[in-house]
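In: sequence and predicted structure are below.
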Amino acid sequence: MNKRYRDFIIRSWETGDRDAVIQLIASVLAEYGLGCEPEGADIDIFKVEEYYHDRGGEFWVVESDRTIVGTAAYYPVKRGKNAVEIRKMYLVPEVRGLGLGKFLLAELEAAIQNRGFSEIWIETASVLKEAVQLYERRGYEAATGVETLRCDRVYKKELVSL
């Protein structure tokens, strides 16, 4: 994966990105009053290879001037039918409001659909208002069965066959 959006580069995660990714996600969570959970909801960012690469998913980082300013990822899940879960879509405050989140979500959806998956699931927290609005505008429907303690919302979107 290597794409551009405006002055941003979206590329596949590399081992050297781990510390910057952990810092970015912990910072965004703290901004919304949520804690980073290294042994719980966020264990996947400490073990990207195991949770994403080994499971057939992808983890992307967004760079601006060689600094990581965002993340986006997905991996296959057992719930649903031939499904994935989009995870770790985070942007630092300085790059929000530029259409980057909408672009990332569309790119994730295209990659997921191209790989033949049928459903996308997303769990989030109500305090992440911008994320909730983005998912709802992109056609994600409220579902039940939140599995992550930090989250209080779950959404599902069925993909149309190519």
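Out: Great, that's in hand. The structure displayed is predicted, hence computed values, not measured ones. Residues are numbered from 1 along each chain as shown.
In: going by C-alpha atoms from here, please, whenever you check contacts or count neighbours.
Out: OK.
In: can you give me the helices in this structure?
Out: 18-31, 43-46, 48, 100-114, 129-137 (DSSP state H).
In: okay, those helices, which one's buried deepest?
Out: Mean neighbour counts were compared across those using mean count of other CA atoms under 10 Å; the top stretch is helix 48, at a mean of 20.
In: can you list the helices of the chain in CSV and add distance to Ile122?
Out: Converted to CSV, the helices of the chain look like this (distance: least, CA to CA, whole Å):
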stretch, distance to Ile122
helix 18-31, 16
helix 43-46, 15
helix 48, 18
helix 100-114, 11
helix 129-137, 8
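In: out of those helices, which is closest to Phe8?
Out: helix 100-114 (8.7 Å; CA to CA).
In: what's the angle between the closest one and helix 129-137?
Out: Interaxial angle, helix 100-114 versus helix 129-137 (axes from the mean of the first three to the mean of the last three CA atoms, to 10 degrees): 40 degrees.
In: which residues sit against helix 100-114?
Out: 5, 72-74, 84, 86, 89, 91, 134, 159, 161-162 (CA atoms under 8 Å, 6 or more residues apart in numbering).
In: adding another structure so you can compare the two:
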Amino acid sequence: MSNNNIVIREITKRDDEQVAQVIRNVLIEFGVPKVGTAYADKSLDTMTETYSGSKSTYYVIDYEGRIIGGAGIAPLDNFDGNVCELQKMYFLPEARGRGLGSLMMDACLKKAKEFGFEKCYLETMPYMDDARKLYSKSGFENLEQPLGDTGHYSCNVWMIKNL
């Protein structure tokens, strides 16, 4: 697989089913609980609609018409402040180790700045080592407790970055 055939673009309705499957497959691969995580989010099956609001967007990694990863930005739920959340950033094995995570992170953070957010927050799991390395490399720092209320109570690593 060549990076020349890979496109990072905004999600479209025809991507919804593939994106939901990518996210669920990655969560199963990593043994993530099905409750208290993105796995249980009702929005997984309607991602285009979920990210159609103002100050929200979701990007996919399209390899010759097949979705192999994605990530989004949206206002942080149940939080009073100008903070967005990096959401549902997952990649299939064939997308990993190719620099696509950094490209996706750059696209999401650029869009967050365009939306006017001051900070970006995320939640993850402690054993998602490669993801946590990418987040740290991108300037995210650990928090002692969560912000807002995303409903992802099984995620117990919280990070934030000034934009």
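Out: In hand now; what should we look at? What you see is a predicted model, and the numbers here were worked out from it, not measured in a lab.
In: could I get the TM-score for this pair?
Out: For these two chains in superposition, a TM-score of 0.85 is obtained (TM-score structural alignment, normalised by the length of the first structure); 155 aligned residues with a CA RMSD of 2.1 Å.
In: buried among the contacts of helix 100-114 of the first structure? Need that as a selection in PyMOL.
Out: The buried residues among the contacts of helix 100-114 of the first structure can be selected in PyMOL (16 or more other CA atoms under 10 Å) with this line:
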select buried, resi 72+73+74+84+86+89+91+159
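In: now distance to Tyr32 of the first structure too, for the contacts of helix 100-114 of the first structure, in CSV please.
Out: Shown next, in CSV, are those (distance: CA to CA, whole Å):
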residue, distance to Tyr32 of the first structure
Tyr5, 26
Ala72, 18
Ala73, 20
Tyr74, 22
Val84, 25
Ile86, 19
Met89, 14
Leu91, 12
Leu134, 17
Leu159, 30
Ser161, 36
Leu162, 38
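In: coming back round to it: looking at the helices of the first structure, which is closest to Thr67 of the first structure?
Out: Closest to Thr67 of the first structure of the helices of the first structure, according to CA to CA: helix 18-31, at 8.5 Å.
In: next, the distance between the ends of stretch 45-52 of the second structure.
Out: Stretch 45-52 of the second structure has an end-to-end distance of 14 Å (CA to CA, to the nearest Å).
In: and the strands in the first structure?
Out: 2-5, 8-12, 58-64, 67-77, 83-91, 119-124, 141-142, 153-158 (DSSP state E).
In: rebuild those as CSV, extending it with distance to Glu37 of the first structure.
Out: Below are those laid out as CSV (distance: least, CA to CA, whole Å):
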stretch, distance to Glu37 of the first structure
strand 2-5, 29
strand 8-12, 23
strand 58-64, 18
strand 67-77, 17
strand 83-91, 13
strand 119-124, 14
strand 141-142, 24
strand 153-158, 18
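In: figure out which of those is closest to Val48 of the first structure.
Out: Closest approach to Val48 of the first structure among the strands of the first structure is made by strand 58-64 (7.5 Å; CA to CA).
In: give me the mean deviation of the closest one from the second structure.
Out: Following superposition, strand 58-64 of the first structure is found to deviate from the second structure by 0.8 Å on average (mean CA distance after the TM-score superposition for the first structure).
In: what angle do that strand and strand 83-91 make?
Out: 20 degrees.
In: so where in the second structure does strand 58-64 of the first structure end up aligned?
Out: Aligned by TM-score structural alignment, strand 58-64 of the first structure corresponds to residues 57-63 of the second structure.
In: Glu141 of the second structure and Met159 touch, don't they?
Out: Yes: shown here, Glu141 of the second structure and Met159 form a contact pair, counting by CA atoms under 8 Å, at 5.2 Å.
In: looking at these two, which is more packed in?
Out: Between Glu141 of the second structure and Met159, Met159 has the larger neighbour count (other CA atoms under 10 Å), namely 24 against 16.
In: ok, the more buried one - contacts?
Out: Shown in contact with Met159 of the second structure (CA under 8 Å, 6+ apart): 121-123, 140-143.
In: now do the same contact list for Val69 of the first structure.
Out: 24, 61-63, 91-92, 95.
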